[in-house]
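Enquirer: Mind folding the following:
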Amino acid sequence: MPELRHVDWSRLFSPKVVAVVGASDTEGSPQRAQWTQVHRRLGALGAEVVPVHPKKPDILGVKAYPSVTALPADPDIVIVLVRDPLPIVEEAVNRNAGFVVVFSAGFGELGTAEGDAAEARLRELASGATRVLGPNTNLNIFEPWPDGLPSRGKLAIITQSGYQGRPITQAQALGVGIEIWATIGNEADLEWADFVGYLAAHRPNVGAIATYVEGFQNGEAFMRAADACVKARIPIVAIKIGRSEEGRVMAAAHTGHLTGPDAVHDAVFDQYGVIRVDDLDEVIEISNMFCHTGLVDGPGGIAVYAMSGGTASHVADLFGAAGVKIPKFERTTVDALEKYIPWYLRRDNPVDSGGVITARPENREVLQLMLDDPNTDVLFAPITGVFPGMSDALSRDLVALHQRFLAGEGKPVVAAWISPIRDDSYRSLCEAGVPVFHSFNAAVRGLSELGRYSRFVRAYRSPFDGDAMAGIPAPAERAVAAVAGRELLAGAGATLNEVDSKKLLAGYGIPVAGERVVTSADDAVAAAVALGPPVVMKIVSADIAHKSDLGLVAVGVAGEDAVRATYDRLLATAASAAPEAALDGVLVAQMVTDAVAEVILGLSHQHPFGPTITFGLGGVFTEVFADVAFAVPPFDADRAREVIESTKGVRILRGTRGRPAGDIDALVDVILRLQSLALDLGDAISELDINPILVRPAGQGVVAVDALVIPTRRP
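Expert: The predicted structure is shown next:
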């Protein structure tokens, strides 16, 4: 798979010459404000910022040039503020501009032939060395941000919408510094993955990336960029539009993005640790937390300090509903807390102080004991209202402990401020850099992600490194299988029949049942004897996809008379039910009698990620139960096992109600073999279904007993 592309970012972030096309001195015009803004901001970086205007000799005292061509030096950046930007972009490309920023809309987001043509032309102009930001963007990427805020790491913001990004920048009120805000618009050229990959590689101050996206241009590039972030220990907190049909339609109307199947996006996010949330408050507060705390060294154990039993119960319930276990304290910790917390209050996790000691100096000792417990990685203190003498005292304690953490002498603390009143105590928390949430739900989600992402990073093995890409079968066997597979697919019609489909699978070492294709009743009898009764018999035809629906499959056939009768019946039924279908004969196959479960494996193309593996409960109930999970190559055996484990049907595979456990190891092996097939032949296959795969008892393997392959149709 290709690497992230190289971009000379120095010409964007350290420019020498910047041209602003459409700069104006007309009082009250947007172009005047934009010119003034760019001239001030980029001039402060040492750039020569010049206006381009076809008629005016200067703009607000700065000499203007009639065209980009007339500039005295090649521009690093050309900012285009005119309504028809394409001629200017072409001129900038011819003048060897490093970057062109296209402010105007009216491209692919319109959903019209004219808009699509304009965006296609813009992509064509960006096919060389000049990079294009936009269209349908703004100038946020040049916005300066205050220094001196208390966060350990800074927040990077990548959005496809300016107005969805502006609220995120206001996380500064929570004490987090902003590293950069890039509004990327339609992504005719520069895309999400370009910026995220750059941040991971070149901005070590970034503590988290907050992002609002409606779709990704290139799924492979997304995975590469997300992989780089995991290696750099940078969490990505994302709102991704597309959970509903309404959201998908609106996303296309807004920036022209195809959002893609939502469940597949979730699967890829899971593969690369991306934290998907649903609202802006979660994006702001969770990314703010990561910027202040970094990752934790342990599993993410949360110690909860509450000032009332009700708060303790509420928070514990929410953590439990989220599947997050609050660890018990060591006995020594509970015994030590007895000195401070009365007998009638809870001393184990979560602690209920009852407010008895919160305002006392010894309260800090209680918090420190909780932090020092070996099962604790972070302290969470919900503050459920402004109550002078208590909320302010607890805030002071949390600030002191946070400062100790920043000095490398402790563990992080997190607060939830559940009150409409934002008093001096609240502000003191934010000014000190204590992560603050404003709802229990957001806090529970954020703290659970702190532990989960920290564990994820420690266990992560990049699928792009070393042997992870090799997969199975062995390279020599795989090369032979790929050549044979392409020949088989090239000679196929609209679909491969079952026999040829399974031949393709067998080339990659995917086990298939022993079988023979026969064209007479006598041959059917001979095949049944050779394979051993009972057998399965079914029609072979590339024109019939779902044979069982038409009564064209017979199982458990035994005895010469039964084989002959079944052969004749299958032909007669096929002639009646599918008279136009071309028949290739009757398949006589071994019957597997010890299967623990039936599962399905599929291969399909899912925008924007390409070949995608589907796994789920198989057989005739696939559509009924819809118990499926996805994985996008490349991935390793651990990921293949996680896909299996994520389905409800895994309980059957583990063995239930006296039934034996299935061979999950063999199933993992088959998923990896199908991945190799997808990587080698995915461009030549539109769709592939193996349904069902029969999973035999542990140690006995799996067997593919039916398959359908639809080759990619070439124009």
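
Enquirer: only C-alpha atoms for contact and neighbour calcs from this point on.
Expert: Will do.

Enquirer: Give me the buried positions along stretch 104-121.
Expert: Ser104, Ala105, Gly106, Phe107, Gly108, Glu109, Leu110, Gly115, Asp116, Ala118, Glu119 (16 or more other CA atoms under 10 Å).

Enquirer: Let's compare: structure for the following, please.
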Amino acid sequence: MALSELDRGRTTPPASNLDALFRPASVVVVGASNERTKIGGRLLSHLLRYGYTGRLYVVHPSDPAVQGVAAYRSVDELPADSALDLAIVAVPAVRVPETIRSLAHRGVRVAVIVSSGFGETGDAGRALEDEVRDCARRSGMRVLGPNCQGVANTSVGLAASFSSVFGRTEEVPDGTTAVISQSGAMAAVLTELSSGHVDGVRYWAATGNELDLTVADLVAEVATDPGVRVVQVYLENMRAADRLVQAARTAHERGAAVLVLKAGASEEGARAASSHTGALAQEDKVVDAFLSRHGLVRARDARQMSELARLFAGRKKPRGNRVGIVTNSGGLGVLLADEAAVNGLAMAEFGPDTRTRLTETLPPFAATANPIDVTAQLLSRPELLGAAIRAVEAEPGVDVVVVALGILGDYYDLDRILADVVELDRRTEKLVVVCWVAGDAAMPGRLAGAGIPTYDDTAATMRALGAFVAHARHVERERRADPQTSVPTARLTGPLPRAAGGPLSEAAGKRLLRSWGLPVVDGRLAVSADEAAAAARELGFPVVLKVSAAGLAHKTELGLVDVGIGDEAELRAAAARMLAATEANVHGDGQVDGLLVEPCLDGGLEMSVGLLRDPSVGNVVVVGAGGTAAEVLADVQLLIPPLTTELVREAIHRLRVAPLLHGFRGAPARDVDSLVRLVLDLATTPAVLAGQVASLDLNPVLVMPSGQGSVAVDVALTPGHPTSDIKEGR
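Expert: Predicted structure coming up:
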């Protein structure tokens, strides 16, 4: 069959049209086996076990039936009048391209290739992938895999996977969670760790080599299901980042969330750029900033993913960050209070009515402030817990009730304690969380089985709760955001100047920034000591003198910057020294403009602003402490556009040097408004929006006292790609 036969009238459907993957009316397993220890045998066994109710076909070259299902010897012999939605391909890699061609000819909409031996094995495997990709694109068929563990939708009895998670004693129940992973093993791990803590997993998929469909495509699909509250995602790269953002936005609109466990660092992201910005903005920080900006909640490991899912899969949302803690252990209360502060939570202040109620109810030696300690009297007076949590429930200043119980065992009325907590959870709209440390081993399961998020560690409790509250705040802020915040990509009318693989000369970079309307220190470019002296007289002493040359970085260390020159004689001597030193330090294609003469500016606080073009997520804006110690301090915040004034202000406030901006030990408060404007203006500059700036480092940016503005003093700009031979004139 010629490929041209597949081209006629066929187009590739959009990635969102994936009903055939998750809700197929028919499934064909190519490579099914009677031996359940083989991949093809496990696939079919799981489909049968979970009760798939659609039309099921199997292909086997010799057996008339496989696991009780009538078999066809080839794809071509399948009933001609049967539409085929989903094909599961479990044949040796060398046979996959021809199998895909046959399936495409039959009009199969989606193929899941579980076979390995493709791009992960080298050039020969990549060639096989290319064959499959070419056929799929020509036919319009979508492909999941190869080298993947399959797909499942438990709500329709579809378990088209050979993963051991579907072969365990208890079936994976349908529920409000989805698990989408590049790794099949990690998909199984996430499912197992969530078991008993969430009501079940509806969608499950492992994408493998991602020849066609990506994690982002599948997340975008499952995020539309109103029955899904949380999507757990395992990623090893940030492919299709824009689609992942759209999926998260879709989930947020429905009140759902996307949790991400990101592993691995790309080569491009790990590479430090030539500017300070690139050195400080390592890949993992970029990933953090990207996920945070778009409300994708990051887990650091598989267990933390499970901890997060317990809250996000529940029906309740936090109303705020004020926590009321009831415990039988003062120590647990202190540990939880410590963790609350670390995770952006506030310990609620009880009003007089609550304090009175607690004083009247609890023993006189009990702690009635937050956290409330009902003491060991809980052993003989089990009603104390119910009384305390009712008081906290009624307190209007509490958004979340945390019940922390330690080392409760046989001597305690555990049934009464369970009933009190469950009754509270069902009675109130406030979020209820339990931290059960040691004690009766069965109680966490009993509490979780009643739908209450339960943890066995104080740090895990507050870490998950902090992330849950922060996400709710993010969603609410995005809901309030001005639609104009989303800035379309701009196209420039002309190219940027060209540099030989590095930054433009400082004079050229500053000229560009001025043309973009950004605040840059005034200056003159001179090619001789005489011109430099004339420029200094015009600007007024004292001045700064520095060499301007393309590709030249770290001028201070090379002795090519002199600050505070007070008279003409000193300037001429410095100019002669720098011109001589330039010949020794500028090599290759580095083009020397001359000497920059600029006024000395006093009274400014040194900050830095920068930009890095990341290959996966696009522009990354950096704001932080500046000056020659910037790399040592490493005090930066990364921002992913589109930006808002609120986002930039919050980022600046998170810096360790933030107190210096607001006045410290008698120093004047700084013009933070102008620094915010600089960051916003940089992010929306047409050249930046068009992706024509690979990196930009403004260090230092002097932030003057309030009302006096901010100004960039040093500039290192590297174009995204050389496109012009524009002469860098004076």
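
Enquirer: Identify the residue of structure 1 aligned to Thr461 of structure 2.
Expert: Aligned by TM-score structural alignment, Thr461 of structure 2 pairs with Ala443 of structure 1.

Enquirer: before we move on, back to that, now tabulate the buried residues of stretch 104-121 of structure 1 in TSV and tack on secondary structure and distance to His314 of structure 1.
Expert: Listed next are the buried residues of stretch 104-121 of structure 1 as TSV, based on DSSP: H, G, I helix; E, B strand; the rest coil; distance: CA to CA, whole Å:
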residue	secondary structure	distance to His314 of structure 1
Ser104	coil	49
Ala105	coil	48
Gly106	coil	50
Phe107	coil	50
Gly108	helix	48
Glu109	helix	45
Leu110	helix	47
Gly115	helix	52
Asp116	helix	52
Ala118	helix	55
Glu119	helix	52
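
Enquirer: and which of those is nearest Asn205 of structure 1?
Expert: Ser104 (31.9 Å; CA to CA).

Enquirer: Alignment lookup: Val20 of structure 1 to structure 2.
Expert: Match for Val20 of structure 1 (TM-score structural alignment): Val29.

Enquirer: The buried residues of stretch 104-121 of structure 1: which two are farthest apart?
Expert: Longest span within the buried residues of stretch 104-121 of structure 1, CA to CA: Ser104 and Asp116, 14.5 Å.

Enquirer: returning to that earlier point: does the match of Val20 of structure 1 really touch Ser45, like I thought?
Expert: No: with contact defined as CA atoms under 8 Å, Val29 of structure 2 does not reach Ser45; the gap is 11.1 Å.

Enquirer: ok, these two, which is more surrounded?
Expert: Neighbour totals were compared for Val29 of structure 2 and Ser45, and Val29 leads with 27 against 24 (other CA atoms under 10 Å).

Enquirer: mind checking the SS state of that one?
Expert: Look at Val29 of structure 2: counting by DSSP: H, G, I helix; E, B strand; the rest coil, its state is strand.

Enquirer: residues contacting it?
Expert: Contacts for Val29 of structure 2 (CA atoms under 8 Å, 6 or more residues apart in numbering) come out as Gly40, Leu44, Leu56, Tyr57, Val58, Val59, Ala87, Ile88, Val89, Ala90.

Enquirer: State the distance from the first one to Leu144 of structure 2.
Expert: With the distance defined as CA to CA, to the nearest Å, Gly40 of structure 2 ends up 16 Å from Leu144 of structure 2.
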